[in-house]
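Student: how would this look folded up:
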Amino acid sequence: MEMLARVECATIERGTKEGRGVDVSGAWTGEAPRGVITLVFTDIQSYSEMSERYRGAFRSLLEQHNALLRALCRQYGGYEVKAWGDAFFFAFGSAEEAARFALHAQHAILNTSWQLTLTDGSIEQVPLRIRIGMHTGEPEPILHPDGTVDYVGPDVNRASRVCAAAHGGQILLSSATHALVMNALGNTVQFRNLGQYWLKGVGRERLWQMWQQELPATFPPPNAPRAELHNLTVAETPLVGREREVEELAALVLRPNHMLITLVGPSGVGKTRLAQAVAEALLEHFADGVWFVPLDGLTTPEAVAQRIIQELPMQLRADTDPLQQLVEYAHGRTMLLVLDGIESTAAVTEVVRALIQGAVGLRLLVASLNPLHLRVEHLYEVKPLNVPPPSADRDPMLLERYGAVQLLLIGARRHAPDFEITPTNASAIAELCRQLDGLPLALELTAARLALLSPTELLKRLDERFQILQTRNPDMPPRQRALQSAIEWSYGQLDAPIRAFFEQLSVFSGSFSVEDVEAICESASPIDDLLELHQRAMLIEIHHKDERRFRLLNPMRLFALGMLREKPEMDAKIRQRHAEYFLQVARACLAQVRTPFENEAMRLAELQMDNMRAAMEWFTRQGDWARRAEIALRLSQLCDRLGWLLKATTYLQDALDSALFLDEAQMELLTELTLQRAALQYEQHHWEDALQTAQDALARYESLGSLPGQARSHNLIGLILLRVSRFDEAYTHFQRALQGFMQANEPVWVALALNNLGLLEYERGRFDEATRFLQQAAQRQRTLGDMRGLSETLNNLGAVHQLQGNTAAALRYFSESLEYEAQIGNRLGIARGLCNLGEVLMLQGETLPAARHLLAAMQLFQQYGSPDYDYALALYQRLMLDEDTDARLQTECQNRALEDLLQWARIL
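Tutor: From the prediction side, this is the model:
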């Protein structure tokens, strides 16, 4: 057997020597084996370094290497599963033939002259060597549409990891393959038991080296940690969406003076699984081992020390204190202890303190609900997996990029292998992930239910107690067999005052600031209470410029809300305080409109929109119709300023519904509501209705004697008349508005009236007069810091210059206007700016930039309910793009968030 192999190896070198030779004409396309098969992985040692060094010159050697291995695969009846770069994945129906292939391949590689011709004409000999790893199992075959077969499953991963452990020129076998070939290849083939090693992602494996005479027999230890130096087991659940955290934590553990790192977070957030992954990543860095120690149910230092000793390669002596023995063993050793399942922080803290003081080379990674509060401790907050924003709901491929969706899919396919994201269920899947806030335990429990219920059905069954999310799996700790139990576990670790504070935080919908909490919640020290909850990772921090904002995880919030409802008096008191506070916040945000502080006010309004809506719901429950009408009106006005026309209209209807219960005592509020209704009718191009409603508002303000209200009504009536080309009447109302604003000493509105007079002259074709009014308005607005007004005026100046044929000036004005609209977050203002820029670019013959601007404008107009969509669509159709370009741009434009959409559109 040895002679046959050696003769074939000698004749395969280039197919030119005496002997049988080998056909190297192409890939072997024989039938893929089924059932129990032997999987073989190969790759070139130091391939990346050689390809980087030799660049294009290395291509010929790679092709020669590929042809050689493909020829041998065919000769021994193998099947080429796939090839990438320098690597191959082969499958053999016979372990013996796979072993013969591997031996022959190493002989051939060793006996081939691997020469390169460099760019200067010189020839260099390259010491090319390959690694080969083999494992026998029963992987799952996958048939591709092109007829090729792939394999998936744990056996494939194990074979790949066996190869990764090898060195160049070496053949490594798993125990399964070794058992099949050890007595089948003759006495010239030798095997060496290398011992047990830990293969990343697959666990323990006893590795065997196989070689023949003339092949190298001596190699360094395998590229894997020895299994004897740790007690890790293969994780039962996959690690999804945690690559960054594993990398960060591994670096922290290895950093000098970082003896203790504590992973904090609520039960079910994935601390244990993350700690396991970090431990596995660090196996090669600790000469004395990595040891995972579960501490569930232990409440004394002695019990904790004894449990750690049980996991270490040491014997517990009865004559000495367990903690003392543990410290003595750890002293002078370089090892990592991973402590998990902590129930008594005090007991663990005492043991950890003693270890830190007595064992300098020791590192401790602790997974806990609570910090240990030691001076040397470094806290690492474990956050839930990232969840998709609503903008991604319609794109299944985009959804699968988010960790929460990935984990949900993996779990669902464990129970229903054919489960897939489709356009039909994508939105419900994304909403499930958001409702569960990316909490891994919640996602795993949800995944099991998807075998019986559709995502939409499951979403409907979620309640604040999440009763449907539970399992009978005996492998899970009792507290993690139901989401409710996991949350109760975290809640139960809090002291009574912190529990009450935690419950009160549940009244916040969305995020909140320290100032918000101090205004609403009852606590002797709200900042300290927030800090403690944050250290336990029961609060998520949200970065908003220089302000720290927080929010409760949604499952946590719903649980706390249920607990608060069991205390009716406190519930009512906190909710009333919350509702009144956020009515004031809405008023304060609107007071900053058309001031230098509008940008920040609008961002705050966006952040607090959920809280304002919750306030409206509370006023509804209380039957407080005046306050409900006012906060609905404020929400409508804020949404209008943000360009959310559909939402503004919805909130306006809420306000109108409440107004049915009001009387003449609330006449001022009713009149303001009437003017807002007219403004939205104007935005929706309902000119006749808008005119009648605005005239009604004017009459009401006249009866109230409100000069500013009358001026605002005249201004809106002028705009409506302008749109229906009743220019003389519009001029009269604009002049009355200007006089009223001047008498009321409202300089911002004076500038606005000048802008509208300029707009009127533009519509009349009097461009010089239009420019004069608009420049006056712009100068005042710059002085006043009114970015909203300035953006409108600059946009009008751009329109004047466009009609005059000065496209360069038009582009400049439109671009500056768009920048201001983006700063204040006015979606419809942004859309109009993009539309105007697109039109000018179209006139300049810049087809693709024009198309991107117009498509982005159309998406925003459609999303926020503006009839200006039709105008943008008509311009886009005039571009007459070919079908392929149109389809490509439409696809690129879809599902982009606002900032990303702007960047895409502005690629000039």
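
Student: When you work out contacts or count neighbours from here on, use the C-alpha atoms and nothing else.
Tutor: Will do.

Student: burial of Leu143, as a residue count?
Tutor: Neighbour count of Leu143, defined by other C-alpha atoms under 10 Å: 12.

Student: so what's the residue nearest to it when sequence neighbours are not counted up against?
Tutor: Closest residue in space to Leu143, ignoring its immediate chain neighbours: Val149 at 4.7 Å, by C-alpha to C-alpha, 6 or more residues apart in numbering. Applying C-alpha atoms under 8 Å, 6 or more residues apart in numbering to Val149 gives the contacts 32, 81, 141-143.

Student: what's the answer for Tyr731, then?
Tutor: With C-alpha under 8 Å, 6+ apart as the criterion, the residues that contact Tyr731 are 718, 757, 760.

Student: export these to CSV and tack on distance to Val724, neighbour count and secondary structure?
Tutor: Listed next are the contacts of Tyr731 as CSV, based on distance: C-alpha to C-alpha, whole Å; neighbours: other C-alpha atoms under 10 Å; DSSP: H, G, I helix; E, B strand; the rest coil:
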residue, distance to Val724, neighbour count, secondary structure
Gly718, 10, 29, helix
Leu757, 15, 28, helix
Leu760, 12, 26, helix
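
Student: compare with the first, here's sequence two:
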Amino acid sequence: MTEAARKLLSILARLPGGASQADLARLVPGEAEAAGRLTTLGLIHVDEFSRRSAHPFIREYVSTALPLQPEELSRVIAHYGGLAALFGPRVGGTKGAEALELLRVELENIEAMLLEGLQRAEVQVVIDQILDLNNFWRFSGYGSSHVVAKARTVAQKRGDRLREALCLQVEGQILLERSSHREAEALFRKALPVFKQADPELSEKRSTLGYARCIRGIGSIALDGQRLDEAESSFQQALHLFEKVGSPLSEGNCIHCLGKVGLERGLLQEARLKFVEAKHLFERLEDRLGRAYCLRNLGELDASPALLEEARTLFSEVGNLRGQAHSIRCLGNLALKRSALDDAQALYEQARPLLKRVGSLRGEANCLMGLGNVALQRSQPEIARVHFEEASQLFERVEDKRSLAQCERHLETLRS
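Tutor: Here you go, the predicted model:
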């Protein structure tokens, strides 16, 4: 076996997701010839996309019998950590969809190498690369928060208060998006005093931003729980902190959140003004994601399919599957209102698996409730009952008492 073949096989032994030819070519000179030899020997498989992989049994044996040299492993860790650092922050931006797809394909390898990197000397860089994946994890539903939790433990042991707090914040944000509200709130509250322990001379702005994002996260949980005074207070507090450190994008997010509070209170004009204010700010900043959120809310207020379609397109372009799915669901609501039952059903059925994918239990429940209402209008009581019962179970899990009561009223009517 040539040195290039040995190195290629040893690298693939550390990569659970296989690897692209382009990535391996950067890591192994003479990769193409080496891959041909290993394929002939039956040690690796090359698929129709030229992606190389080794069978788990071979990977297990090679990782022990032919381990990578420390400097070789460092290069692999740096490569996949670099993908996280480069493409993670792009999710939610102009080319977010492309970034999300690349990260999705390489996620197993990226997470494996980041966990490996947490055991090495350059751990601060690795933790920052993990934090760079925040938008990807939140918007796509792929991966889990265990990598962030591991990074938090490492930062805590090293006495790195800033990175410990940032890991708590990001872990909380991921769990919030995946409907684990109690766990998310506990993490946000745990992060607050840790941010205050970080060295202000080295990281005051970063600490303040993280602290404010935790306050905003607590506000989002209060909003979902219909604790509207607490939500408003949290958003106002976070807004003040964002203004203090000069983060206009985050200010826009808080203004948008205050609009959602107004919407929940039934103050439609007040909500509209907040959404429009936030939209103008996002447009000035050329932030397409923030603009998409505002368009979706304005589309709901105005019962405008055009605004909701525009929001859906923007969410798709920036790589936010969650926002895309909710826009589709809202289009289903409009179709139901105009009694376009086939359209409504198709839209709910399109949105539901996406919402399940990203962990939005409330969104999935709303689709089920919509499908129940479609069945009611078609005089299909048994189908409606099944959908309302499934929706009730999800609403109960997220403690959405108002929506749960709506489902129970429908079920009571069906029983009578």
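
Student: Distance check, the residue nearest to Leu143 of the first structure against Arg788 of the first structure.
Tutor: According to C-alpha to C-alpha, to the nearest Å, Val149 of the first structure stands 61 Å off from Arg788 of the first structure.

Student: what does Gly358 of the first structure give?
Tutor: From Gly358 of the first structure across to Arg788 of the first structure, the span is 65 Å (C-alpha to C-alpha).

Student: and what of Leu873 of the first structure?
Tutor: Leu873 of the first structure is 26 Å from Arg788 of the first structure, where distance means C-alpha to C-alpha.

Student: So which of the two has more stuff around it?
Tutor: With neighbours defined as other C-alpha under 10 Å, Leu873 of the first structure and Arg788 compare such that Arg788 has more, 25 against 15.

Student: what's the closest non-adjacent residue to the more buried one?
Tutor: Of all residues not flanking Arg788 of the first structure in the chain, Arg594 sits nearest, at 5.9 Å (C-alpha to C-alpha, 6+ apart).

Student: Name all residues that make contact with that neighbour.
Tutor: Shown in contact with Arg594 of the first structure (C-alpha under 8 Å, 6+ apart): 748, 785-789.

Student: again, only this time at 7 Å
Tutor: By C-alpha atoms under 7 Å, 6 or more residues apart in numbering, the contact set of Arg594 of the first structure is 748, 786-789.

Student: a helix runs through it, doesn't it?
Tutor: No: judged by DSSP: H, G, I helix; E, B strand; the rest coil, Arg594 of the first structure forms no part of a helix; its state is coil.

Student: Alignment lookup: Leu854 of the first structure to the second structure.
Tutor: Counting by TM-score structural alignment, Leu854 of the first structure corresponds to Tyr348 in the second structure.

Student: actually Leu432 of the first structure, not the one I wrote
Tutor: Aligned partner of Leu432 of the first structure by TM-score structural alignment: none.

Student: excluding its backbone neighbours, what's nearest Ala238 of the second structure?
Tutor: With C-alpha to C-alpha, 6+ apart, the residue lying closest to Ala238 of the second structure is Ala212, at 4.7 Å.

Student: tell me which element the one you found falls in.
Tutor: helix 200-224 (DSSP states H and E).

Student: could you say what helices and strands that helix packs with?
Tutor: helix 161-177, helix 181-197, helix 228-245 (3 or more C-alpha pairs under 7 Å, 6 or more residues apart in numbering; DSSP states H and E).

Student: Please, where are all the helices along the stretch 401-550 of the first structure?
Tutor: When assigned using DSSP state H, counting those that start in this stretch, the helices of the stretch 401-550 of the first structure occupy the ranges 403-415, 426-435, 440-449, 455-461, 483-492, 496-505, 514-520, 526-535.

Student: Could you tell me how far the last one lies from the centre of the chain?
Tutor: The chain centre lies 26 Å from the centre of helix 526-535 of the first structure; the measure is C-alpha atoms, centre = their mean, to the nearest Å.

Student: for the third one, same thing?
Tutor: Averaged C-alpha coordinates place helix 440-449 of the first structure at 18 Å from its chain's average position (C-alpha atoms, centre = their mean).

Student: picking that back up, and the match of Leu854 of the first structure, which of the three is it?
Tutor: Classified using three-state DSSP, Tyr348 of the second structure is helix.

Student: Leu331 is in contact with that one, correct?
Tutor: No: using C-alpha atoms under 7 Å, Tyr348 of the second structure makes no contact with Leu331, being 8.5 Å away.

Student: picking that back up, do you know which of the helices of the stretch 401-550 of the first structure lies nearest Arg641 of the first structure?
Tutor: The closest of the helices of the stretch 401-550 of the first structure to Arg641 of the first structure is helix 514-520. By C-alpha to C-alpha, the value is 23.4 Å.

Student: Mind reading off the mean deviation between the helix or strand where Asp342 of the second structure lies and the first structure?
Tutor: Assigned by DSSP H and E, Asp342 of the second structure falls within helix 341-358. On superposition with the first structure, the mean distance recorded for helix 341-358 of the second structure (mean C-alpha distance after the TM-score superposition for the first structure) is 1.9 Å.

Student: Tell me which other helices or strands that helix touches.
Tutor: Helix 341-358 of the second structure is packed against helix 321-337, helix 361-377, with contacts defined by 3+ C-alpha pairs under 7 Å, 6+ apart.

Student: In the first structure, which residues correspond to the first one?
Tutor: Right, the one you point to is helix 321-337 of the second structure. Under TM-score structural alignment, the match for helix 321-337 of the second structure is residues 827-843.

Student: how far is that stretch from where the chain is centred?
Tutor: On the basis of C-alpha atoms, centre = their mean, stretch 827-843 of the first structure sits 31 Å off its chain's mean C-alpha point.

Student: Same check on stretch 235-255 of the second structure?
Tutor: Put simply, stretch 235-255 of the second structure sits 21 Å off its chain's centre (C-alpha atoms, centre = their mean).

Student: and what of stretch 792-801 of the first structure?
Tutor: 40 Å.

Student: Run through who's touching it.
Tutor: Residues from elsewhere that reach stretch 792-801 of the first structure (C-alpha under 7 Å, 6+ apart): 755, 759, 762, 767, 771, 774, 778, 807, 809-811, 813-814, 817.
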